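Asker: quick one: sequence and predicted model below, then my questions.
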Amino acid sequence: MREFIVEADGGSRGNPGPAGYGAVVSDAATGETLREAAEYLGVVTNNVAEYSGLLAGLRAARELDPEATVHVRMDSKLVVEQMSGRWKIKHPGIKPLAAEAARILPPGRVTYEWIPREQNKHADRLANEAMDAGVRGEVGVSPARTESRAWGRSASDSRAALDTPEARPVMPEPSGLPEPSGPPGDAAAGAARARAAAAVAGVAGADAGAGDAPAGHAPAGKAAADLRAAQAVAAPGTETAAARTPAPSATPSSGWAPADMGPPATFVLLRHGETPLTPQKRFSGSGGSDPSLSDIGREQAERTAAHLARRGTVQAIVASPLARTRETAGIVAARLGLDVAVDDGLRETDFGAWEGLTFAEVRERHPGDLNAWLSSPDAEPTGGGESFAATASRIAAARDRLTAAYAGRTVLLVTHVTPIKTFVRLALGAPPEALFRMELSAASLSAVAYYADGNASVRLFNETSHLR
């Protein structure tokens, strides 16, 4: 399945005033610009122009490949938060635009990310060119590289154009940003939080690529239903007493003031590349040997580095102290021109006497301990290894420490299967056994965004298209 990046922007010189939008569709794997779109809208508000840019970008992506996934990047906090479902849409002129955007592609195939204005220069330039052309009275197709970029209306017919769907006249938005709503699916999220708070913290699986219990060995239970309920955004930190953060209520309290929370701290979670133990599916934690990357693992790291360089969003890199993660992080850092910080909280679980063994070997030698480990996150691997409850407490503490240190920034965390699965589980508010139902490949990318109000949003999981 192809993945596209849509960058969109819109502007109005006055609110309302002469307005235009720009949109760019690029290939997520290569960074190649596939389609540009720009149009003069006539006299509309800034928000309508921004939504018009989003609509144009999504339509262009659908025309290129109706089965593709799309990651939208915009510097409009309003559009990103409303389309992500975190803010309510109150203005009657914006509701139909948002509804139309949601219908272009299935919701599960579109994700949204806020970016600073300086990272949205391409779409911003197109929007300004459209506005300039409209003010000059130019009509028709612009000298663009693609067929989809047109100025549209002239200044003389902008008033007539206000009756068209593309340029709906609306009153200016009230001063300040709209009040954010509670997270999508508040009732389900609240139920998930209650279940998670009652459960003992931890993950319910080991490193599937380096010794984890395969999904086929997961204990039976209600995890599937819990996971469906936990798809709503849940507040991180509610799972452990050691790192508990009060969850926001579905309805803001009277003392909560509407405000721009600013960009989230976004963790791009990279599992290290393959080691000699990975294809053999042996337990490889922090308590045994510390293998380096294999030749395949180093190639995976190089491909990941090239992919992240094309995206251009990573601002800092933090790695686990183990050799395989530091080596992976070093390859990426060299390509991005960044330094690597090390955080001990990101290390893999200590699997005790199971280190270096396959799942079958552990089942043969330590069947009682293995059964206990599969049944309870408090159980430790044979020989004094680390329980998944202890791992979860450690990851929650690292999460809180790193979100405070990198507020509003995009950080690459180079770590292992158990930590990455734990970051995702805690963000979803899912029960411990949910981790048995996650597959995580070597050198895969996942992403979780953490907001100032305590909410988290899982943006990506086990993405491997950059390795092909």
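Answerer: Here it is on my side, so go on. Numbering: from 1, shown residues only.
Asker: hey, let's count contacts and neighbours off CA atoms from now on
Answerer: OK.
Asker: and the host helix or strand of Leu402, what does it pack onto?
Answerer: Per DSSP states H and E: Leu402 is located in helix 388-405. With contacts taken as 3 or more Cα pairs under 8 Å, 6 or more residues apart in numbering; DSSP states H and E, helix 388-405 sits against helix 417-428.
Asker: what helices and strands are in contact with the helix it packs on?
Answerer: Helix 417-428 packs on strand 265-271, helix 388-405, strand 445-450, strand 456-463, going by 3+ Cα pairs under 8 Å, 6+ apart.
Asker: now do the buried residues in the second one.
Answerer: Residues of helix 388-405 classed as buried: 388-400, 402-403 (neighbour count, 16 or more other Cα atoms under 10 Å).
Asker: burial of the residue nearest to Tyr450 when sequence neighbours are not counted, as a residue count?
Answerer: Of all residues not flanking Tyr450 in the chain, Ala456 sits nearest, at 4.5 Å (Cα to Cα, 6 or more residues apart in numbering). Ala456 has 26 neighbours, counted by other Cα atoms under 10 Å.
Asker: also Ala259?
Answerer: Ala259 has 11 nearby residues by other Cα under 10 Å.
Asker: how near is it to Val80?
Answerer: According to Cα to Cα, to the nearest Å, Ala259 stands 15 Å off from Val80.
Asker: gap between the helix or strand hosting Arg103 and the chain center?
Answerer: Of the helices and strands defined by DSSP H and E, Arg103 is found in helix 95-104. Remark: helix 95-104 is offset 21 Å from the chain centroid, using Cα atoms, centre = their mean, to the nearest Å.
Asker: okay, one more to line up with it:
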Amino acid sequence: MSDRPARRLVVEADGGSRGNPGPAGYGALVRDADTGAVLAERAGAIGRATNNVAEYQGLIAGLRAAADLAPDADVEVRMDSKLVVEQMSGRWKIKHPAMRPLATQAADVAREFPRVRYTWIPRERNAHADRLANEAMDAAAQGRTWEPPEPQSPEPVPHTAPTTHRLSGWMAPPAPPTTTVLLRHGQTPMSVEKRFSGTVDATLTDIGQAQALAVAGRLRDVPFDVVYCSQLKRARQTADALGRDYLIDDDLRETDFGTWETLTFGEVRQRFPDELNAWLADPSVAPPGGESILATIRRVTAVRDRILAAHPGERILIVSHVTPIKTLTLLALDASPAVLYRLHLDLVSISTIDWYSDGPAVLRSFNDGIHAAHLVEPGQ
């Protein structure tokens, strides 16, 4: 008997219909519980059905995907359907006759694992599965079938292996990528003092203005098809130094830190210790009167989708802030929200992402600030 600890997998699943009942679809994915890497995706259009039927179909698909990867794994199922979670946990009775065979089917797959537990999560924490389900619902509404690409392997995916992604320079893309060059604004008094500065409309310092001019020189000969900018003054002042026309998009603003605005981390730790600990531990928790990390991720995802749809195959400069730029990075890497706390982004740094029409994205550079390194002390 092996003493090796059981592999731990997370299944995230969702489903829905347009009309309830109506054109329905489900989405599910499997993550490595330790790394957060996405190991498999499942989705399908199931014709006309109810939300609950689609949610159960998502659960079944996710459990089957996990069984294909590691039938001896410990599995945690996370869903925003209270009904499915409570019924599968045995706390609620299954009264609707259409649900019983689906619950039985899910239970049969679940018995293949040593342990399966079910966890309810808020909808905003189930965004990946929700996106897959909505794409499947779109297919159902058009009367077609649809499934996302999946990693293909005759053997279970190794413990540390992520899902397959484009290998930059190896795989010929179906079309030229849309390239986003992400530029953080220059120094402000708030950044010098390391204060929470989300919606506070701080202006650039003299060093910040010099940083903006330095990055303008770096980008002078780069041909951009369009420039987008946050509405906040520090971002607009940085964009102004570039000498280019730009479009304002409010969804590129920084996270709203609520009552923590203008405070240092130490001051927040002293005045709001419980709230700060909760915020650091759970991306769905917002600062008092502010915006959660997950809310920021949803907002930035929406603006990303709008910009990519409007400018396919173009080169786009985006002047923004720490959290939106980190969010675009984690979206490109298909990473968990915890990655935001592990990335450092310098003032007027440049990051570049290629977005491909067939789904994958490639992070080409991150936090490149060599053009302004001489203008500020390390850490500022």
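Answerer: Received, thanks. Note that this is a predicted model, so its numbers are computed, not measured.
Asker: TM-score for this pair?
Answerer: Between these two chains, after superposing, the TM-score reads 0.56 (TM-score structural alignment, normalised by the length of structure 2); 231 aligned residues with a Cα RMSD of 2.9 Å.
Asker: mean shift between the helix holding Leu402 of structure 1 and structure 2?
Answerer: Superposed on structure 2, helix 388-405 of structure 1 shows a mean distance to its aligned partners of 0.5 Å (mean Cα distance after the TM-score superposition for structure 1).
Asker: corresponding residues in structure 2 for that helix?
Answerer: Under TM-score structural alignment, the counterpart of helix 388-405 of structure 1 in structure 2 spans residues 293-310.
Asker: what do you get for stretch 33-48 of structure 1?
Answerer: Taking TM-score structural alignment, stretch 33-48 of structure 1 hits no residues over in structure 2.
Asker: and that stretch, what's buried?
Answerer: So, applying 16+ other Cα under 10 Å, buried residues of stretch 33-48 of structure 1: 33-48.
Asker: so which of those residues belong to strands?
Answerer: Using DSSP state E, 33-44 are the members of these that sit in strands.
Asker: which one of the residues you listed sits closest to Asp124 of structure 1?
Answerer: Ala38 (9.9 Å; Cα to Cα).
Asker: could you look up the SS state of the closest residue to that closest one other than its chain neighbours?
Answerer: When the adjacent residues along the chain are set aside, Ala38 of structure 1 lies closest to Gly22, with 4.3 Å between them (Cα to Cα, 6+ apart). Three-state call for Gly22 of structure 1 (DSSP: H, G, I helix; E, B strand; the rest coil): strand.
Asker: which position in structure 2 aligns with Gly22 of structure 1?
Answerer: So Gly22 of structure 1 corresponds to nothing, using TM-score structural alignment.
Asker: residues touching Gly22 of structure 1, list them.
Answerer: 8-10, 36-39, 53, 123-128, 130 (Cα atoms under 8 Å, 6 or more residues apart in numbering).
Asker: what's the helix holding Leu402 of structure 1 in contact with?
Answerer: 200-204, 237, 240, 242-243, 265, 343, 345-346, 349, 377-380, 419, 422-423, 426, 450.
Asker: buried ones only from those residues, please, as a PyMOL command.
Answerer: Buried subset of those, written as a PyMOL selection, criterion 16+ other Cα under 10 Å:
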select buried, resi 200+201+202+203+204+237+240+243+265+343+345+346+349+377+378+379+380+419+422+423+426+450
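Asker: which SSE is the aligned residue in structure 2 for Ala191 of structure 1 in?
Answerer: Under the alignment (TM-score structural alignment), Ala191 of structure 1 maps onto Leu39 of structure 2. Here Leu39 of structure 2 is covered by strand 38-49, with elements defined by DSSP H and E.
Asker: please, where are all the strands along the stretch 51-200 of structure 1?
Answerer: 69-74, 110-114 (DSSP state E, counting those that start in this stretch).
Asker: same thing with the stretch 1-150 of structure 2?
Answerer: 8-17, 22-32, 38-49, 74-79, 115-120.
Asker: nearest to Gly243 of structure 2, of these?
Answerer: So among the strands of the stretch 1-150 of structure 2, strand 38-49 is nearest, using Cα to Cα, at 41.2 Å.
Asker: tell me which other helices or strands the closest one touches.
Answerer: So strand 38-49 of structure 2, by 3+ Cα pairs under 8 Å, 6+ apart, packs with strand 22-32, helix 51-69, helix 127-141.
Asker: pull out the buried positions in the second one.
Answerer: Spelled out, it's helix 51-69 of structure 2. 51-67, 69.
Asker: and that helix, what does it pack onto?
Answerer: strand 8-17, strand 22-32, strand 38-49, helix 82-88, helix 99-110.
Asker: buried members of the contacts of Gly22 of structure 1 into PyMOL, please.
Answerer: A single PyMOL command is used to select the members of the contacts of Gly22 of structure 1 judged buried by 16+ other Cα under 10 Å:
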select buried, resi 8+9+10+36+37+38+39+53+123+124+125+126+127+128+130
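Asker: among the contacts of Gly22 of structure 1, which one sits closest to Ser444 of structure 1?
Answerer: For the contacts of Gly22 of structure 1, the nearest to Ser444 of structure 1 is Ala8 (27.2 Å; Cα to Cα).
Asker: which position in structure 2 pairs with the closest one?
Answerer: For Ala8 of structure 1, no residue is aligned by TM-score structural alignment.
Asker: ok, Ala8 of structure 1 touching Glu50?
Answerer: Yes: with contacts counted by Cα atoms under 8 Å, Ala8 of structure 1 reaches Glu50, the gap being 7.3 Å.
Asker: quick revisit: just name the most buried of the strands of the stretch 51-200 of structure 1.
Answerer: strand 69-74 (a mean of 23; mean count of other Cα atoms under 10 Å).
Asker: where does it end up in structure 2?
Answerer: Using TM-score structural alignment, strand 69-74 of structure 1 finds no match anywhere in structure 2.
Asker: quick check: angle from the strand holding Leu39 of structure 2 to strand 22-32?
Answerer: 170 degrees (axes from the mean of the first three to the mean of the last three Cα atoms, to 10 degrees).
Asker: buried stuff in strand 38-49 of structure 2?
Answerer: For strand 38-49 of structure 2, by 16+ other Cα under 10 Å, it's 38-49.
Asker: swap in stretch 182-200 of structure 2?
Answerer: 182-191, 194-200.
Asker: residues making contact with that stretch?
Answerer: 202-205, 207-209, 211-212, 232, 234-235, 238, 253-257, 260-265, 317-322, 325, 345-352, 380.
Asker: have a look at how far, on average, whatever helix or strand Leu317 of structure 2 lives in is from structure 1.
Answerer: If you go by DSSP H and E, Leu317 of structure 2 is part of strand 315-320. With mean Cα distance after the TM-score superposition for structure 1, strand 315-320 of structure 2 departs from structure 1 by a mean of 0.5 Å once superposed.
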